[in-house]
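Trainee: need coordinates for the below:
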Amino acid sequence: MAKQPFTVVYEDNHLLVVNKHAGVLVQGDHTGDKTLTDYCKAYIAEKYDKPGAVFLHPVHRIDRPVSGLVVFARTSKALERMMVLFKKREVHKVYWAIVKKRPKEEIGKLTHYLKKDESRNVTTAYDKEVEGSKRAELDYKRLGKLNDHWLVEVRPKTGRPHQIRVQLAAMGCPIRGDLRYGFSKPNPDASINLHAFHLIFVHPVKKEKLYLRAALPEEAFWEQYLDFEKVKAQDQHLGNTFSG
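Mentor: Here you go, the predicted structure:
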């Protein structure tokens, strides 16, 4: 099978969860570039020798320059139930971000009102509610410093467009490589150092609790931060604690 821009993290008859490489679109846009959905449909068709159209739908999205976990539903029942879990905020999400500036608090909470300009594909954070804005919340923790950059663990409570990127930038800590939200220079591969690291949720059909983890990108700058990973996927307290 040809090399794919993802690795499979979890797979059964209902779900496909993959670790997406940075730079790959989850769903189509104006560029017309091949998407993660396209690649994953081709993977399913080839692996299971499925003729005709493959049912596979992403349940959520992460931004193109971001790496990490993306959940696909393989049946309409799983899709419907997973959408409900996300809507009810019963999917626990953990991200790792690398920033240049030291976050002021070791452990903090950010609340903003975000408004997206669809024409420019840019989200703006406001301290108070403005017309057309939506409330966004996240918790964060500084995990440590390495090579003049800080590793921050982020746990979003809401799922707004560009939420983590714009909220960290709003506190003066844009993510490494994220020119759109104020970082000074791009990464060589056009990625940003934001990784969807863990997902925890109850399987929509089997009703088992899943603890899913996406390995950090195989890239030198990321790999040096492996030393900070103190909690592995089997840690049953992950839903309540930070990794540090």
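Trainee: C-alpha from now on. contacts and neighbour counts both.
Mentor: OK.
Trainee: can you pull the contacts of the spatially most central residue of the chain?
Mentor: Nearest to the geometric centre of the chain sits Ala196, at 3.4 Å (C-alpha atoms, centre = their mean). Taking C-alpha atoms under 8 Å, 6 or more residues apart in numbering, we find Ala196 in contact with Val66, Ser67, Gly68, Leu69, Lys93, Val94, Tyr95, Trp96, Ala214.
Trainee: how far off centre is the strand or helix carrying it?
Mentor: Using DSSP states H and E, Ala196 falls within strand 194-202. Computed by C-alpha atoms, centre = their mean, to the nearest Å, the chain-centroid distance of strand 194-202 equals 7 Å.
Trainee: mind giving me the packing neighbours of whichever helix or strand comes after that strand?
Mentor: On the C-terminal side of strand 194-202, the closest following helix or strand by DSSP H and E is strand 209-213. Secondary structure elements in contact with strand 209-213, counted by 3 or more C-alpha pairs under 8 Å, 6 or more residues apart in numbering; DSSP states H and E, are strand 6-11, strand 194-202.
Trainee: look up which helix or strand the residue lying farthest from the centre of the chain falls in, please.
Mentor: In the chain, counting by C-alpha atoms, centre = their mean, Pro51 sits farthest out from the average C-alpha position, at 31.4 Å. Secondary structure from DSSP H and E places Pro51 outside every helix and strand.
Trainee: and for comparison, fold this next one:
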Amino acid sequence: MTEKTLSDKNNLQVLYEDNHIIIVNKRAGDIVQGDKTGDKPLSEVVKSYIKDKYNKPGNVYLGVVHRLDRPTTGLVIFAKTSKVLPRLNKLFAEKDAKKTYWALVKNEPPKHEDTLIHWLKKNPKNNKSYTHLNEIKDSKKAILHYKLLKKLDHYFLLEIDLETGRHHQIRTQLSTIGCPIKGDLKYGFNRSNSDASIHLHARYISFIHPVKKEPLHITAPLPNDPVWDACLLN
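Mentor: Okay, here's the model as predicted:
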């Protein structure tokens, strides 16, 4: 992953911002929060952006509402005040925020539209989740809905609505039905993408603004990539 592909305060793609919330379009390779790698997380990049834009003295508050996997792209929401963070957390916990993803997969799914229900168990040693048809110890129920949007020459574009938010949920559930995501070596695709991304993108989000009480509908532009570009062609 080259530095140019990662977000910094000068190339941050802000999709929405007000006094309470900032929504950005995450690049592949960005980590949302700090981890053991020690790489600068997106949350710190956003703080730097806010500090510079508004000439703020001292520390900038920023609350992390949800995460995306490092190789995934798309919408990430942050809270700009400690007051709004618990309200946003409540929206997500009570499933009042609708998140829709796009994924490019290797094979045509068995059905063009379906609901997938599995029990997922995470293995922390290899940071991977495994699907089970029935509940086992320490597993969590995972539900998603998908539909086929488009057939490309070599890939299939799926739209996914999550009903639950489990570790690597979309990646492992799609792999289980024989549809690994392009570039996702961990879950069965045969080769990686050159920039270490996977073709999974948090495309849309809609919710009622927790302060303004107005509906918000945000779309994240697709990464600059020939295969993604083909998804937008008629």
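Trainee: aligned partner of the residue farthest from the centre of structure 1 in structure 2?
Mentor: Aligning on TM-score structural alignment places Pro51 of structure 1 opposite Pro57 in structure 2.
Trainee: hmm, back to that, superpose on structure 2 and give me the mean offset of the strand holding Ala196 of structure 1.
Mentor: Average distance, strand 194-202 of structure 1 versus aligned residues of structure 2 after superposition (mean C-alpha distance after the TM-score superposition for structure 1): 0.3 Å.
Trainee: so where is that strand in structure 2?
Mentor: With TM-score structural alignment as the criterion, strand 194-202 of structure 1 aligns to 200-208.
Trainee: now do the helices in structure 1.
Mentor: 36-47, 76-87, 163-170, 220-223 (DSSP state H).
Trainee: what does Val227 of structure 2 align to in structure 1?
Mentor: Val227 of structure 2 maps onto Phe221 in structure 1, with residues paired by TM-score structural alignment.
Trainee: distance of its match relative to Pro188 of structure 1?
Mentor: Phe221 of structure 1 sits 11 Å away from Pro188 of structure 1, going by C-alpha to C-alpha, to the nearest Å.
Trainee: ok, now Leu56 of structure 1?
Mentor: Counting by C-alpha to C-alpha, the gap from Leu56 of structure 1 to Pro188 of structure 1 is 32 Å.
Trainee: quick one: what's aligned to Lys185 of structure 1 in structure 2?
Mentor: Using TM-score structural alignment, Lys185 of structure 1 pairs with Arg191 in structure 2.
Trainee: what about that match, how many neighbours?
Mentor: Using other C-alpha atoms under 10 Å, Arg191 of structure 2 is surrounded by 11 other residues.
Trainee: please apply the same query to the one 5 residues further on.
Mentor: Ala196 of structure 2 has 16 neighbours, counted by other C-alpha under 10 Å.
Trainee: same check, this time on Val91 of structure 1
Mentor: Val91 of structure 1: 18 neighbours (other C-alpha under 10 Å).
Trainee: now do the same for it: its match in structure 2.
Mentor: Correspondence of Val91 of structure 1 to structure 2, assessed by TM-score structural alignment: Ala97.
Trainee: what's the closest non-adjacent residue to that match?
Mentor: In this structure, Ala97 of structure 2 finds its nearest non-sequential neighbour in Phe207, 4.7 Å apart by C-alpha to C-alpha, 6 or more residues apart in numbering.
Trainee: and the one you found, what does it touch?
Mentor: Contacts of Phe207 of structure 2 (C-alpha under 8 Å, 6+ apart): Leu91, Asp96, Ala97, Lys98, Pro215, Leu216, His217.
Trainee: which residue packs closest to Thr219 of structure 2, ignoring adjacent ones?
Mentor: Tyr204 (4.6 Å).
Trainee: ok, now which ones touch the one you found?
Mentor: Leu75, Lys98, Lys99, Thr100, Tyr101, His217, Ile218, Thr219, Ala220.
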